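Novice: Got a predicted structure plus its sequence, pasted below:
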Amino acid sequence: MKYQGSCHCGQVAYEVDGQLDGAMACNCSICQRKGSLMWFVPRDQLTLLTPESQMATYTFNKHVIQHHFCPTCGIHPFGEGSDPKGNRMAAVNVRCLEGIDLEAVPVKHFDGRAL
């Protein structure tokens, strides 16, 4: 299924193709503050609809995950990194997808603080 997503103001917009069968809530120092619910998909399943230059990126700790956000409204619609096997992944913020019933999405909790 194809989903549309964006930040609040629409400056960072994308499409993502896949089966949304769950999301992850992480308690690491950044995820806890953002409140994101992340859905991980191969990076080639996410297509930016706006230029990359319209988003800002934040990295911290080991600098392996690029946390993308809108410099205008501040919303974090997705991030990028690699899985343990080296495959490029996108971490899509389910809260930024259009037409999603968040109550129907199963959420797994991840102890990111323990890393």
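Specialist: Perfect, I can see it now. Numbers count the residues shown, from 1 in each chain.
Novice: only C-alpha atoms for contact and neighbour calcs from this point on.
Specialist: Will do.
Novice: So which bits of stretch 28-37 are buried?
Specialist: Cys31, Ser36, Leu37 (16 or more other Cα atoms under 10 Å).
Novice: Stretch 4-20 now?
Specialist: In stretch 4-20, counting by 16+ other Cα under 10 Å, buried: Gln4, Gly5, Ser6, Cys7, His8, Gln11, Val12, Ala13, Tyr14, Val16, Leu20.
Novice: Grab the nearest non-local neighbour of the second one.
Specialist: This points to Gly5. If you skip the residues right next to it in sequence, Gly5 has Leu97 as its closest partner in space, 4.2 Å away by Cα to Cα, 6 or more residues apart in numbering.
Novice: Closest to Arg113 out of the buried residues of stretch 28-37?
Specialist: Ranked by distance to Arg113 (Cα to Cα), the buried residues of stretch 28-37 are led by Cys31 at 9.9 Å.
Novice: Reduced to three states, what does that closest one come out as?
Specialist: Secondary structure, DSSP: H, G, I helix; E, B strand; the rest coil: Cys31 is helix.
Novice: With Arg113 instead?
Specialist: helix.
Novice: Can you show me the helices along this protein?
Specialist: Taking DSSP state H as the criterion, the chain carries its helices at 29-34.
Novice: this is the comparison structure:
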Amino acid sequence: MYDIKAYPGSCHCGAVQYQVKLKLPPVHDQTVESVRIYKCNCTTCQKMGYFHCRPTNPVENYILTSPSDPKELGDYRCYEKKHGWYFCKSCGVRVLGLGGSWEQIELDVEEWAGTKKDGEEEKLQKVWKTSGEDRFVEVQGQKLTRPYYLSVNAVTLEPSEDIDLIKWHEKGWVYYVENLRKDGTQLRVGEPHEGGMY
């Protein structure tokens, strides 16, 4: 198992930049706190081609470094309008799903990411993070407490030795989620549910 590590992500044109801390590999036990990597077969995720990667602690493990204000992002909301599906207004790439709110803070991004070298001066920068409260979800008949919703689109993570989406599938790290049927959410590894995608 890896230590928690910060990974950069961006849209295609680079106007949207973020960092997310992930501890890999995921644990496939819904009662255990873990990063969640999955593809959902609901119509929203299918039409967007969304590949979910949800950090363990969204409040502490995600920062938006560009643009200077989340209001500069496109924000699509469907159904109950609780979740924003944020995208770059320039290139159209969907980078983030959020059911929560934004707050601006000032921090040293390199120090936050663990990449700062000893003796380097502090470089404070204004960034955006999320703030939220717990919510309750039902998974396979169990009521579980979950932090509010934050999911980065895994295809927007910068490729690296750890961020290899083919290997994630081959290693069985990717959940496939059934959300089309009315009989509740179902999870499995290996292949998508009906209407889903690899």
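Specialist: Good, I have the coordinates. Just so it is clear, the structure is predicted and the values come from calculations on it, not from any experiment.
Novice: Could you get me the TM-score between them?
Specialist: TM-score of the superposed chains, computed with TM-score structural alignment, normalised by the length of the first structure, equals 0.88; 115 aligned residues with a Cα RMSD of 1.8 Å.
Novice: returning to what we had before: what's the counterpart of the residue nearest to Gly5 of the first structure in the second structure?
Specialist: Under the alignment (TM-score structural alignment), Leu97 of the first structure pairs with Leu157 of the second structure.
Novice: residue contacts, that match?
Specialist: Contacts for Leu157 of the second structure (Cα atoms under 8 Å, 6 or more residues apart in numbering) come out as Tyr7, Pro8, Gly9, Ser10, Ile163.
Novice: For Thr156 of the second structure, see how far away the last one is.
Specialist: Spelled out, that is Ile163 of the second structure. Using Cα to Cα, to the nearest Å, we find Ile163 of the second structure at a distance of 10 Å from Thr156 of the second structure.
Novice: Which of the two has more residues huddled nearby?
Specialist: Shown here are Ile163 of the second structure and Thr156; by other Cα atoms under 10 Å, Thr156 has more neighbours (20 against 15).
Novice: got a list of what the more buried one touches?
Specialist: Taking Cα under 8 Å, 6+ apart as the test, what Thr156 of the second structure contacts is Gly9, Ser10, Cys11, His12, Val95.
Novice: The last one against Ser10, yeah?
Specialist: Yes: taking contact to mean Cα atoms under 8 Å, the distance of 7.2 Å between Val95 of the second structure and Ser10 places them in contact.
Novice: and of the buried residues of stretch 28-37 of the first structure, the nearest to Thr57 of the first structure?
Specialist: Nearest member of those to Thr57 of the first structure, counting by Cα to Cα, is Cys31, at 14.6 Å.
Novice: That closest one - nearest residue in space that isn't next to it in sequence?
Specialist: Ala25 (7.6 Å).
Novice: how many neighbours does the closest residue to Leu187 of the second structure other than its chain neighbours have?
Specialist: With Cα to Cα, 6+ apart as the criterion, Leu187 of the second structure has its nearest non-adjacent residue at 4.7 Å, and that residue is Val177. Val177 of the second structure: 21 surrounding residues under other Cα under 10 Å.
Novice: which position in the first structure aligns with Val177 of the second structure?
Specialist: Under the alignment (TM-score structural alignment), Val177 of the second structure maps onto Phe110 of the first structure.
Novice: before we move on, what about Pro58 of the second structure?
Specialist: Superposed on the first structure with TM-score structural alignment, Pro58 of the second structure falls opposite Arg43.
Novice: Settle this for me: its match is touching Gly79, isn't it.
Specialist: No: if you go by Cα under 8 Å, Arg43 of the first structure and Gly79 don't touch, sitting 9.7 Å apart.
Novice: Now do the shared contacts for the two.
Specialist: Ala90.
Novice: Compare the two (neighbour count), which wins?
Specialist: For Arg43 of the first structure versus Gly79, neighbours defined as other Cα under 10 Å are more numerous around Gly79 (21 against 18).
Novice: one step back: got TSV for the contacts of Thr156 of the second structure, with distance to Glu60 of the second structure too?
Specialist: Converted to TSV, those look like this (distance: Cα to Cα, whole Å):
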residue	distance to Glu60 of the second structure
Gly9	16
Ser10	19
Cys11	22
His12	25
Val95	18
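Novice: before we move on, back to that, how many neighbours does the aligned partner of the residue nearest to Cys31 of the first structure in the second structure have?
Specialist: In the second structure, Ala25 of the first structure lines up with Lys39, judged by TM-score structural alignment. Applying other Cα under 10 Å, we find 26 residues neighbouring Lys39 of the second structure.
Novice: Fine, thanks again, bye for now.
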